[in-house]
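>>> Task: produce atomic coordinates for the following.
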Amino acid sequence: MSNVKDERPIKDINDSSSNHLTDGKGIFAHQKQKNSYIVRNPLVIFGHFLLMLIVVVILAISIPLYIGKTIFEGKGTAEEEQIVLISPGTGIREIASLLEKRGLVRSSDIFVYGVGYHQKTTRLKAGEYLIPAYASMQDIMDILVKGKSIEHAFTVPEGLTVQQVFDRLAANEILIGNLPEVLPPEGSLMTDTVHFIRGTTRKEIIKRLREGQTKLINEIWATRSPDLPIKSIEEFVILASIVEKETGIADEKYQVAAVFYNRLAKRMRLQSDPTVIYGLFGGKGKPAGRAIYRSDLEKVTPYNTYKIDGLPPTAIANPGRDSLKAVAHSPKSDVLYFVADGSGGHVFSRTLDEHNINVRKWRALKATH
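Below you'll find the predicted structure:
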């Protein structure tokens, strides 16, 4: 075995010509050159621009939307409640303009866009609405969508004639349209309160009053006492109308009905002053301040029960529920007369002598006042 050593030199690890290691500055220079290329790439530049544009557009849309939504849902500016009338056929722009002029919305445009955003533009209803103080635009939209208009009331007091009801309907400025040319039968209108919205016709109110009265009369007539001396529903209404005009006290109506039933049974004339008045003045009623004189009682008319036997040909007013019930369920009694007691009611008597005493008391009381 040879002892000769290999004398070839070992390569210097610092040899710059080595292919295994690279100068650090070269690495950084190469990366810098690569980044510079990316920045200058048109696709990258366009991508940055597009991203910025999207952000700007989103902000441009979302900020006004947020502000508009806040105003649309926020507290309104009107300090007092207001009544707003929306006529049929009014468009969303007209409605918004009206609300803005009335100070109910801050911006008509925001109201239009807000209603459109909720997809309710075509669902706003015409009507008369009460808008509460400080109502938001959304509150107002909801009110108009629900369409619950303000309800008005028309009241027919017991004892009015058909003509007097017609006069009140004619004077009502909320109702529209003409009245029927021919008056319905006396006693055929319900004495009650009916509710309606602006724009309801007068003929519609008449229709409802007639239907209500017909229903009421039929219901009470069906429950009448079986031994009543009157046999038709027409006579039932006529007598109830006379009772209605004689007294406004519900409990007294039964006694008044008993008086008339007893007089009819004895073939005595009813001698009711309200029938005299109706015979003289018809449905227009007695003029205010016009007294009834003894000579009026002597005037012959188809309605003057001082001069005719039995009942007059028609009712003399519209009777209410209490008068109808009193005539349908009059108690057994032997009273034949009644006269005012000076306190709003009446005193009843069985004989003419008792009645004359009561008449003198009433006249003396009347003379002192």
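
>>> CA atoms for contacts and neighbours, from now on please.
Will do.

>>> Do a quick rundown of the helices in the chain.
24-39, 42-73, 92-101, 108-117, 137-146, 162-171, 202-222, 233-246, 250-265, 273-281, 294-297, 321-328, 352-367 (DSSP state H).

>>> Run through the residues that contact the residue nearest the centre of the chain.
Nearest residue to the geometric centre of the chain (CA atoms, centre = their mean): Glu151, 2.1 Å. Residues in contact with Glu151 (CA atoms under 8 Å, 6 or more residues apart in numbering) are 195-198.

>>> cool, Thr214 as well?
Contacts of Thr214 by CA under 8 Å, 6+ apart are Ser188.

>>> From Arg168, how far off is it?
21 Å (CA to CA, to the nearest Å).

>>> for Ala340, same thing?
30 Å.

>>> the more surrounded of the two?
Between Ala340 and Arg168, Ala340 has the larger neighbour count (other CA atoms under 10 Å), namely 17 against 12.

>>> which residue sits closest to that one, ignoring its sequence neighbours?
His346 (4.3 Å; CA to CA, 6 or more residues apart in numbering).

>>> I'd say that neighbour and Asn358 touch.
No. Taking CA atoms under 8 Å as the definition, His346 is not a contact partner of Asn358, at 9.7 Å.

>>> Sequence B follows; please return its structure for comparison with A:
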Amino acid sequence: MKKLFRRIILLGIIAGASFMFWAEKPIIPAEQTASMEFTIAPGSSLRSSMQQIDNAGVPVNSWLMTLLAQMTGNSTKLKAGTYELKPGTTPNQLVKQLVRGEFAQEALTIIEGWSFKQMRQAIDSNPALKHDTAGLSDKDLMAKISSDYALPEGLFYPDTYLFAKNSSDLQIYKQAYNLMIKRLNEAWTARDAGLPYASPYEALIMSSIVEKETGKKSERSMIAGVFVNRLKHGMLLQTDPTVIYGMGDQFKGNIRKRDLLTDTPHNTYTRAGLPPTPIALPGAESLHAAMNPAKTDALYFVARGDGSSQFSANLDDHNNAVNKYQRK
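Next comes the predicted model:
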């Protein structure tokens, strides 16, 4: 009887050691480069979760995984979602990953200078997102993210956003909107005195113009300085990107004189002051430039053709610069 008891104890020790060795052995060898993805559906039980992992082709014993989760007190703590199993991950690490909800991460980049239309196209075409905004108008989308603004242009911060696979696209819109409002308010608080903006929104409009007009990042503050001077002098801004924005789908890549003369709400050749909305998504440097423009007497600028601009304080100098760099 004692021998049998000792054998049982010995077998238990061996089984326990074998189990612990299994729990710390990589599911996928570390030297492999390919990860595996699997999804646990909401409301899944422990056994169902492990079966879903098994059904996804993950080479791990689902029965032992169930036992491991129970032994570690995590049988009711696993979170639903899509996960990435990386090479070198052990069963013990995988259980911890499921408990912490460390989902598979995807990334989406919103580019400075994009229009909101381009942003929506990028989000709508991303296969890793759940498209809850499909079919919503821009106005309805803004209401969904609890915005105080009805029109979306310019109100989303260009950046790279990480999200769990199969997340709602509303998450991206909310993150980008909240971050833009935060950055805008920060820049507004730190703005120079005496700027011709009645509100942070008007400063955002100017930031978007600077974003679209600047070829060289180092010239952003000078571009902003020119436009601020023109506003203060009661001059038309006369900036081509606002005309292009107002043309919408009619713009085919070339702006003509008749386009400059055709009135739209955004045409700053035909209408004084700032346009009614931003014309693009401005980045941090354009926000800073619009709030802290260069102290300059320049009222004009023209592209030199190499990405830089020639700035002039009077019309004669500007016309000479146009002849030199544009008409040659």
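
>>> follow-up on the earlier one: of the contacts of Glu151 of the first structure, just the buried ones, PyMOL syntax please.
Here is the PyMOL command that selects only those of the contacts of Glu151 of the first structure that count as buried (16 or more other CA atoms under 10 Å):
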select buried, resi 196+197+198
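
>>> who's in contact with the equivalent of Ser308 of the second structure over in the first structure?
Alignment note (TM-score structural alignment): Ser308 of the second structure maps to Gly345 of the first structure. By CA under 8 Å, 6+ apart, the contact set of Gly345 of the first structure is 247, 249, 252.

>>> How about the contacts made by the second one?
Which is Ile249 of the first structure. By CA under 8 Å, 6+ apart, the residues touching Ile249 of the first structure are Gly345.

>>> Just tell me what it corresponds to in the second structure.
Mapped onto the second structure by TM-score structural alignment, Ile249 of the first structure lines up with Lys216.

>>> neighbours around the aligned partner of Arg93 of the first structure in the second structure, how many?
Here Arg93 of the first structure is matched to Arg47 in the second structure, going by TM-score structural alignment. Here the number of neighbours of Arg47 of the second structure (other CA under 10 Å) works out to 15.

>>> same check, this time on the one 3 residues further on
Other residues within reach of Met50 of the second structure by the criterion other CA under 10 Å amount to 22.

>>> Would you mind measuring from it to Thr160 of the second structure?
Look at Met50 of the second structure and Thr160 of the second structure: by CA to CA, they are 33 Å apart.

>>> what's the closest of the helices of the first structure to Val182 of the first structure?
Closest approach to Val182 of the first structure among the helices of the first structure is made by helix 162-171 (10.4 Å; CA to CA).

>>> Just give the nearest non-adjacent residue to the counterpart of Val243 of the second structure in the first structure, would you?
Per TM-score structural alignment, the equivalent position to Val243 of the second structure in the first structure is Val276. Leaving aside its sequence neighbours, Val276 of the first structure sits nearest to Asn304 (CA to CA, 6+ apart; 4.5 Å).

>>> Aligned to the one you found, what sits in the second structure?
Checking TM-score structural alignment: Asn304 of the first structure goes with Asn267.

>>> ditto for Gln82 of the first structure
In the second structure, Gln82 of the first structure lands on Met36 (TM-score structural alignment).

>>> Just give the nearest non-adjacent residue to its match, would you?
Leu85 is the one closest to Met36 of the second structure (CA to CA, 6+ apart), at 5.0 Å.

>>> State the distance from that neighbour to Val60 of the second structure.
As defined by CA to CA, Leu85 of the second structure lies at a distance of 11 Å from Val60 of the second structure.

>>> Counting neighbours, go ahead and name the busier of the two.
Leu85 (21 against 17).

>>> can you count the residues close to the residue nearest to Ser272 of the first structure when sequence neighbours are not counted?
Leaving aside its sequence neighbours, Ser272 of the first structure sits nearest to Thr305 (CA to CA, 6+ apart; 6.1 Å). Counted with other CA under 10 Å, the neighbours of Thr305 of the first structure add up to 23.

>>> Was I right to think Thr305 of the first structure contacts Pro313?
No. In this structure Thr305 of the first structure lies outside contact range of Pro313 using CA under 8 Å: 10.6 Å.

>>> and stretch 215-225 of the second structure, how far from the chain's centre?
In terms of CA atoms, centre = their mean, to the nearest Å, the centre of stretch 215-225 of the second structure is found 24 Å from the chain centre.

>>> what does stretch 286-295 of the first structure give?
Chain-centre distance of stretch 286-295 of the first structure: 41 Å, with CA atoms, centre = their mean.

>>> For that stretch, measure first residue to last.
End-to-end distance (CA to CA), stretch 286-295 of the first structure: 15 Å.

>>> Counterpart of the residue nearest to Met36 of the second structure over in the first structure?
Using TM-score structural alignment, Leu85 of the second structure pairs with Ile131 in the first structure.

>>> Could you report the separation of that match from Lys366 of the first structure?
Here Ile131 of the first structure is placed at a distance of 53 Å from Lys366 of the first structure (CA to CA).

>>> Also Phe72 of the first structure?
Distance from Phe72 of the first structure to Lys366 of the first structure, by CA to CA: 68 Å.

>>> who has more neighbours, those two?
Phe72 (25 against 11).

>>> list the contacts for Trp221 of the first structure?
Neighbouring residues of Trp221 of the first structure by CA under 8 Å, 6+ apart: 233, 236, 328.

>>> Oops, could you answer that again for Gly199 of the first structure instead?
Contacts of Gly199 of the first structure were listed using CA under 8 Å, 6+ apart, and they are 174-176.

>>> Which of these has the largest number of neighbours?
Leu175 (21 neighbours).

>>> Which residue in the second structure aligns with that residue?
That one, Leu175 of the first structure, aligns with Leu129 by TM-score structural alignment.

>>> excluding its backbone neighbours, what's nearest its match?
Asn166 (4.7 Å).

>>> corresponding residue for that neighbour in the first structure?
Match for Asn166 of the second structure (TM-score structural alignment): Gly199.

>>> What of Ser199 of the second structure?
Ser199 of the second structure maps onto Ser232 in the first structure, by TM-score structural alignment.

>>> my guess is Ala96 of the first structure meets Leu104, correct?
No. Applying CA under 8 Å, one finds Ala96 of the first structure not in contact with Leu104, separated by 9.3 Å.

>>> What distance do you get for Gly283 of the second structure to Leu151 of the second structure?
Relative to Leu151 of the second structure, and taking CA to CA, Gly283 of the second structure is found at 19 Å.

>>> With neighbour numbers in mind, choose between the two.
Neighbour totals were compared for Gly283 of the second structure and Leu151, and Gly283 leads with 22 against 16 (other CA under 10 Å).
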